[in-house]
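S.K.: predicted model and sequence below, questions to follow.
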Amino acid sequence: MPLPTVETETRPSPTWSVIWLHGLGADGNDFAPIVPELVDAAWPGVRFVFPHAPVRPVTVNNNAPMRAWYDIKGLAIADKQDAEGIRASIAEVEALIAREEERGVPASRIILAGFSQGGAMALSAGLRHRETLAGLMILSAYLPLHDTIEAERAGANHATPIFWGHGTADPIVPLVLGEQSRQALESLGHRIDWHSYPMAHQVSLDEIADVRAWLTERFANA
């Protein structure tokens, strides 16, 4: 059964879906309030799907249980990566994609999005998905399991557009980690629309405006 979700439909019978994954310790309600600020009246009907990650103990937070897509085992988030947890969450994202397809939205009209740990999962799942997705929207994140992505990525999403926004003063996911992930993917031929903003680990109004423009382009090119 797919994870529980918070959902918003911009009009009846939506023809597009945006599956938006939250960050560590948050839940599906975290980004739901952004929809009214983001949506353009000219867009087709869009279903925004904000899933709740499973609750699990997180090592760096004294094993406190919280919603997390995978464990963080080291003080530097890319250290000692929880490959088992990441792969389990990839399967959860696959189930969410499959449910949108069952509801009549093809993969070619599904955008995977995420913030922080959710963005890491959107990248991990999206690049491995076997059907071509409409796009990946990555906010303040990085690429986990980078050493296996070349072998495991799916040919269907080699050319999938990727929006990537990152704060220049991010203390949680350092800018350099995001840049290294971007460069690794560009070296494999992925096309990334990279944006940096004078902010910390957050989303800014300028970033929302850039996301709106990028989404508008995706909808227009279907």
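M.R.: Alright, I've got the coordinates.
S.K.: for the rest of this, base every contact and every neighbour count on C-alpha atoms.
M.R.: Noted.
S.K.: where is the longest helix in this structure?
M.R.: helix 83-102 (DSSP state H).
S.K.: that helix - contacts with which helices or strands?
M.R.: Applying 3 or more C-alpha pairs under 8 Å, 6 or more residues apart in numbering; DSSP states H and E, one finds that helix 83-102 contacts strand 16-21, helix 117-128.
S.K.: export the ones you listed as JSON lines, with columns for mean neighbour count and distance to D170.
M.R.: Shown next, in JSON lines, are these (neighbours: other C-alpha atoms under 10 Å; distance: least, C-alpha to C-alpha, whole Å):
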{"stretch": "strand 16-21", "mean neighbour count": "26", "distance to D170": "19"}
{"stretch": "helix 117-128", "mean neighbour count": "26", "distance to D170": "14"}
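S.K.: next, the one to line up against it:
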Amino acid sequence: MSSARSRTYPEPLIFPSTATHTHTLIMLHGLGSNVVDFSTSFLSACTSSNHTLQQLFPGLKFVFPIAKKRRAVLYNRSLIKQWFDDYSLEDPTKRQELMYDGLRESASFVHGLIRSEQKLIGARNVVLGGLSQGCAMGLHALLSFERDGLAKTEETDPLGGFIGISGWLPLAHEISEEAWPAPVCEDQDFFANDKDPREIDTLEKRQMRAANFVRGIVELPALSSECNKSPCFARTLIFLGHGTSDDKVDIRLGEHAYRILERLEAPVTWKMYDFGHWWKEPEEIDDIVSFLQEKVGMLVM
């Protein structure tokens, strides 16, 4: 892994491909989840044709990482498996400082898993995803991911895709403010540097500001803006699904994540289901299969 802290995480639960390994799906569980139960439920989820993902994609390797136990302030500092400590989903802006340590450590861990699979099959064949807090952690890891140490003119391959179910984007408000700063005052000297800041802002710069804000939270060096190329997340195909009657993560939080990514012009697909806090079978599994097949380019057997 990319840091000593990553070694404190349990070993992921891995289900090898049943044919030649072509792709890997790294799927993060939700808050307090039992990874055995989570993986069993996900792998047994069926499409409308009564097929599982393993049956349809025999070249797909499944990696189910396991969060380490952390003190949960909201639950009287009980030790539970969580990717980061989250104080409130009713008001996500409350006590956000509690998230920082977990986001930093878990991002390092997830990035290490991505890079391990990237070495085997290439970044474009790695798909990241998660359910609930796993989706939230996955989005944060996606926004901060980049293959470091490249020349300024060298562009990195994006990940093959991202699958988010019933999740949200941590620090969404702050990311928005960073990507789209408040308008300048009317009496500001626009031409102090012979340039009007309202005219020189670009999509790539907004994307870079969003990525670098998240990288700053997880204590990664800022990406250079001199190459004028989009960060990895902006070129990764993203699927977000959410239940309209989700009583744990309000659909408004999921939609807010979608709107931010859409406004940053990331290639994101948003689907809503008449359902609660989980994936809906078979409709959502059908859509995930279509996403993997049509967007990621995986072959259905």
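M.R.: It's in. This structure is a prediction, so every number in the text was calculated from the model and none was measured.
S.K.: once they're superposed, tell me the TM-score.
M.R.: Here the superposed chains carry a TM-score of 0.90, computed using TM-score structural alignment, normalised by the length of structure 1; 221 aligned residues with a C-alpha RMSD of 2.1 Å.
S.K.: thinking again about what came up before, would you mind giving the helices and strands packed on helix 83-102 of structure 1 as a markdown table with distance to V35 of structure 1 added?
M.R.: Putting those into a markdown table (distance: least, C-alpha to C-alpha, whole Å) gives the following:
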| stretch | distance to V35 of structure 1 |
| --- | --- |
| strand 16-21 | 11 |
| helix 117-128 | 17 |
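S.K.: who's in contact with the residue most central in space within structure 2?
M.R.: By C-alpha atoms, centre = their mean, structure 2 has its centre lying nearest to L139, at 1.9 Å. L139 of structure 2 makes contacts with G129, G164, L169, as judged by C-alpha atoms under 8 Å, 6 or more residues apart in numbering.
S.K.: looking at structure 1 now, which of those still hold up?
M.R.: Contacts conserved in structure 1 for these, counting by both residues aligned by TM-score structural alignment, their matches' C-alpha atoms under 8 Å: G164, L169.
S.K.: by neighbours, which of the contacts of L139 of structure 2 wins?
M.R.: Neighbour counts for the contacts of L139 of structure 2 (other C-alpha atoms under 10 Å) peak at G164, which has 29 neighbours.
S.K.: that one belongs to a helix?
M.R.: No - assignment of G164 of structure 2 by DSSP: H, G, I helix; E, B strand; the rest coil gives strand, placing it outside any helix.
S.K.: you'd agree it is up against G254?
M.R.: No - between G164 of structure 2 and G254 there is no contact under C-alpha atoms under 8 Å: 9.2 Å.
S.K.: does L185 of structure 1 fall in a helix, a strand, or a coil region?
M.R.: Reduced to three states by three-state DSSP, L185 of structure 1 is helix.
S.K.: over to D85 of structure 2?
M.R.: Per three-state DSSP, D85 of structure 2 ends up coil.
S.K.: swap in the one 4 residues further on?
M.R.: Remark: L89 of structure 2 carries the secondary structure label coil [criterion: three-state DSSP].
S.K.: for burial, what's the neighbour tally of the closest residue to it other than its chain neighbours?
M.R.: Excluding the flanking residues, the one nearest L89 of structure 2 by C-alpha to C-alpha, 6 or more residues apart in numbering is V249, at 6.8 Å. V249 of structure 2: 21 surrounding residues under other C-alpha under 10 Å.
S.K.: what does V249 of structure 2 align to in structure 1?
M.R.: By TM-score structural alignment, V249 of structure 2 lines up with V173 in structure 1.
S.K.: from F219 of structure 1, how far out is that match?
M.R.: 29 Å (C-alpha to C-alpha, to the nearest Å).
S.K.: P65 of structure 1 corresponds to which position in structure 2?
M.R.: Using TM-score structural alignment, P65 of structure 1 pairs with L79 in structure 2.
S.K.: before we move on, back to that, now do the same for the residue nearest to the centre of structure 2: its match in structure 1.
M.R.: Aligned partner of L139 of structure 2 by TM-score structural alignment: L123.
S.K.: is it true that K280 of structure 2 touches K271?
M.R.: No - look at K280 of structure 2 against K271 with C-alpha under 8 Å: they stay out of range, at 11.1 Å.
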